[in-house]
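Asker: All I have is the shape, not the residue letters:
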């Protein structure tokens, strides 16, 4: 028996059951929009994509952009690539890089300058086409653990933010304290009349762990993926209702999409479609952190990471 197909069918059944249920009333989620951006350059192919993303946000949200050339070779060399990028983005200026690793330079800049969004290429300092899904890189790993503000991670060069924000997917794999804030960012970044979805992802590994626990506590009781999907939809019913209300108020299209991990975005790496993925992240939740890291590695699309608790 094909377990993957069974998982897909059970998730689909749970989705239809939930969609027939009464959504209920909820207050719309206030959209959160970028205001002051830290644009990080690394000399890779992704720089042009990052610059275009910052320029788009400038035109759409009237943002201010601080530009950092984070290459180690740029220490003590002035503005470097940042100076060149200033002429391509309105209301922008370059900032100086300190000595140390790239992630130290980025985090130092965040302490010195108040911004509410970082644009960061992935993999840092490497070509996406060369590395592919094999690694997101050390810089990304450290920033996921320490960055106190949302990270807009750029990936494949043909994925332009101006097009990607027409379809925005909020991916959630488990209950997370910061998911409402992530939804606020999703609506704040979404283009007018965009398609926005809440994707409740049932990962096979998560399902197997929960099933083992349930069956150990209740021997002989069968726990299938439809039960886990049903639990996910129930625990996210308030978020679903709030996102539905927000989409209605902002005249956007909204969908609830419980999905098996194998079919949830991004899938596959070569996907030519353009979309923005939004992922909430609780740094001290190992499962959520692993889920986010896996989605980054597998994604050709830009990913907006909205962090929760960040260790001091």
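Answerer: Happy to help now that I have it. Since the structure is predicted, the reported quantities are computational estimates derived from the model, not experimental observations.

Asker: alpha carbons only for contacts and neighbour counts from here, please
Answerer: Will do.

Asker: And the strands in the stretch 101-250 of the chain, which stretches?
Answerer: Counting by DSSP state E, counting those that start in this stretch, residue ranges of the strands within the stretch 101-250 of the chain are 117-121, 151-154, 167-172, 195-202.

Asker: put this beside the first:
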């Protein structure tokens, strides 16, 4: 136990000591986050302008990782297969035959049929974003968030994406060209709100998808309601105690010490930059409202109200592609 420091309050020391115990009990020696990369990708078309963004993302993943690529048109209004076939030929992918059901049912069937580990889907499905406004993600997206067994790379707004450029196609070398669009894989932001069982797999996708020489930012969001409740409770115990934002954020960082250490080691091994940030919810910048120059990764713990609400809110106001990494489908 540390020696008594008269400059610290009893409540403050108890908070720090309690979080230290949590860290020793639950963190231990952190292993590097093992990168996850796609082996099979499903590209879902809806006939909207967002297909122009989804296709370059799919092409990039296929060229960079050598993954299988499947194309499915899941519209309910247009049952023709010509669009999927044309896009598949363009991307040297496989077009899937049409299936019955609502759009989300067709997409889930395509995920099961292909055995893909990542699906690229537009949001809102089948409609231009400006037709529904910033407060709607659509029924198809909601159902996929609840039922998809694989991560969803959600495209909300169209933006120019740099193609994967290979200086020497026979060697598969090269990266993005100097001009002509943005690379959402050069900057990756991952936001955590509270405890989340999907945090580590989400971090694994972040380390696997970030471009060489790029950067990953982990943002721990201190929820305003939690912040105010803890302050009020501790104030009742010790009205003169030090219950500062800084002390609470230090406690939050300790809680995620394992994940932070794992990402730090992965960054060193993988040659990309890594940064940890901790912010109060009300003062946190909206990383999903940027110019479309980054990929935002959100862990989704199904059945957790705060996690589900945070993901749904981000999808409704994003200007970036969002990779939603969910926990297993609840039975």
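Answerer: Right, received. Where do you want to start? What you are looking at is a predicted structure, and each value in this text was computed from that prediction instead of being measured.

Asker: Give me the TM-score for this pair.
Answerer: Once superposed, chain against chain, the TM-score is 0.84 (TM-score structural alignment, normalised by the length of structure 1); 286 aligned residues with a Cα RMSD of 2.5 Å.

Asker: now the strands of the stretch 101-250 of structure 1 as CSV including distance to residue 221 of structure 1 and mean neighbour count?
Answerer: Converted to CSV, these look like this (distance: least, Cα to Cα, whole Å; neighbours: other Cα atoms under 10 Å):
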stretch, distance to residue 221 of structure 1, mean neighbour count
strand 117-121, 47, 27
strand 151-154, 42, 25
strand 167-172, 27, 25
strand 195-202, 20, 24
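
Asker: Can you add distance to residue 26 of structure 1 and give these back as a markdown table?
Answerer: Rendered in a markdown table, the data for the strands of the stretch 101-250 of structure 1 read as follows (distance: least, Cα to Cα, whole Å):
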| stretch | distance to residue 26 of structure 1 |
| --- | --- |
| strand 117-121 | 28 |
| strand 151-154 | 28 |
| strand 167-172 | 18 |
| strand 195-202 | 16 |
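
Asker: Show me the one of the ones you listed that comes nearest residue 281 of structure 1.
Answerer: Nearest of the strands of the stretch 101-250 of structure 1 to residue 281 of structure 1, taken as Cα to Cα: strand 167-172 at 9.4 Å.

Asker: mean offset of the closest one relative to structure 2 (after superposition)
Answerer: Compared with structure 2 after fitting, strand 167-172 of structure 1 deviates on average by 0.8 Å (mean Cα distance after the TM-score superposition for structure 1).

Asker: in structure 2, what residues pair with that strand?
Answerer: Counterpart in structure 2 of strand 167-172 of structure 1, with TM-score structural alignment as the criterion, is residues 187-192.

Asker: mind listing what's buried in the helix ranked longest in structure 2?
Answerer: Scanning structure 2 for the helix with the most residues, using DSSP state H, yields helix 10-26. Taking 16 or more other Cα atoms under 10 Å as the neighbour-count basis, helix 10-26 of structure 2 is seen to contain the buried residues 10-13, 15-16, 19-20, 23.

Asker: now swap in stretch 310-327 of structure 2 and tell me
Answerer: Residues of stretch 310-327 of structure 2 classed as buried under the neighbour-count rule (16+ other Cα under 10 Å) are 310-312, 314-327.

Asker: Tell me the span between the first and last residue of that stretch.
Answerer: The stretch stretch 310-327 of structure 2 measures 15 Å between its terminal residues, going by Cα to Cα, to the nearest Å.

Asker: Stretch 215-230 of structure 1 now?
Answerer: 17 Å.

Asker: Same check on stretch 214-232 of structure 2?
Answerer: Taking Cα to Cα, the first and last residues of stretch 214-232 of structure 2 lie 41 Å apart.

Asker: same question, stretch 273-288 of structure 2
Answerer: Stretch 273-288 of structure 2 has an end-to-end distance of 20 Å (Cα to Cα).

Asker: now stretch 216-227 of structure 1
Answerer: End-to-end distance of stretch 216-227 of structure 1 (Cα to Cα): 16 Å.

Asker: Now do that stretch: distance to the chain's middle.
Answerer: Here stretch 216-227 of structure 1 shows a centroid-to-chain-centroid distance of 32 Å under the convention Cα atoms, centre = their mean, to the nearest Å.

Asker: go on, stretch 15-23 of structure 1?
Answerer: Centroid separation for stretch 15-23 of structure 1 versus its chain: 26 Å, with Cα atoms, centre = their mean.

Asker: now stretch 263-274 of structure 2
Answerer: Per Cα atoms, centre = their mean, the centroid offset for stretch 263-274 of structure 2 relative to its chain is 18 Å.

Asker: who does the longest helix of structure 2 touch, helix- and strand-wise?
Answerer: Taking 3 or more Cα pairs under 8 Å, 6 or more residues apart in numbering; DSSP states H and E as the contact definition, the neighbouring helices and strands of helix 10-26 of structure 2 are helix 245-255.

Asker: Tell me roughly how far the helix it packs on lies from structure 1 on average.
Answerer: Per the superposition on structure 1, helix 245-255 of structure 2 and its aligned residues are separated by 2.5 Å on average (mean Cα distance after the TM-score superposition for structure 1).

Asker: what's next to that helix, contact-wise?
Answerer: Counting by Cα atoms under 8 Å, 6 or more residues apart in numbering, the neighbours of helix 245-255 of structure 2 from elsewhere in the structure are 12, 15-16, 19-20, 22-23, 220, 222, 227, 278-279.
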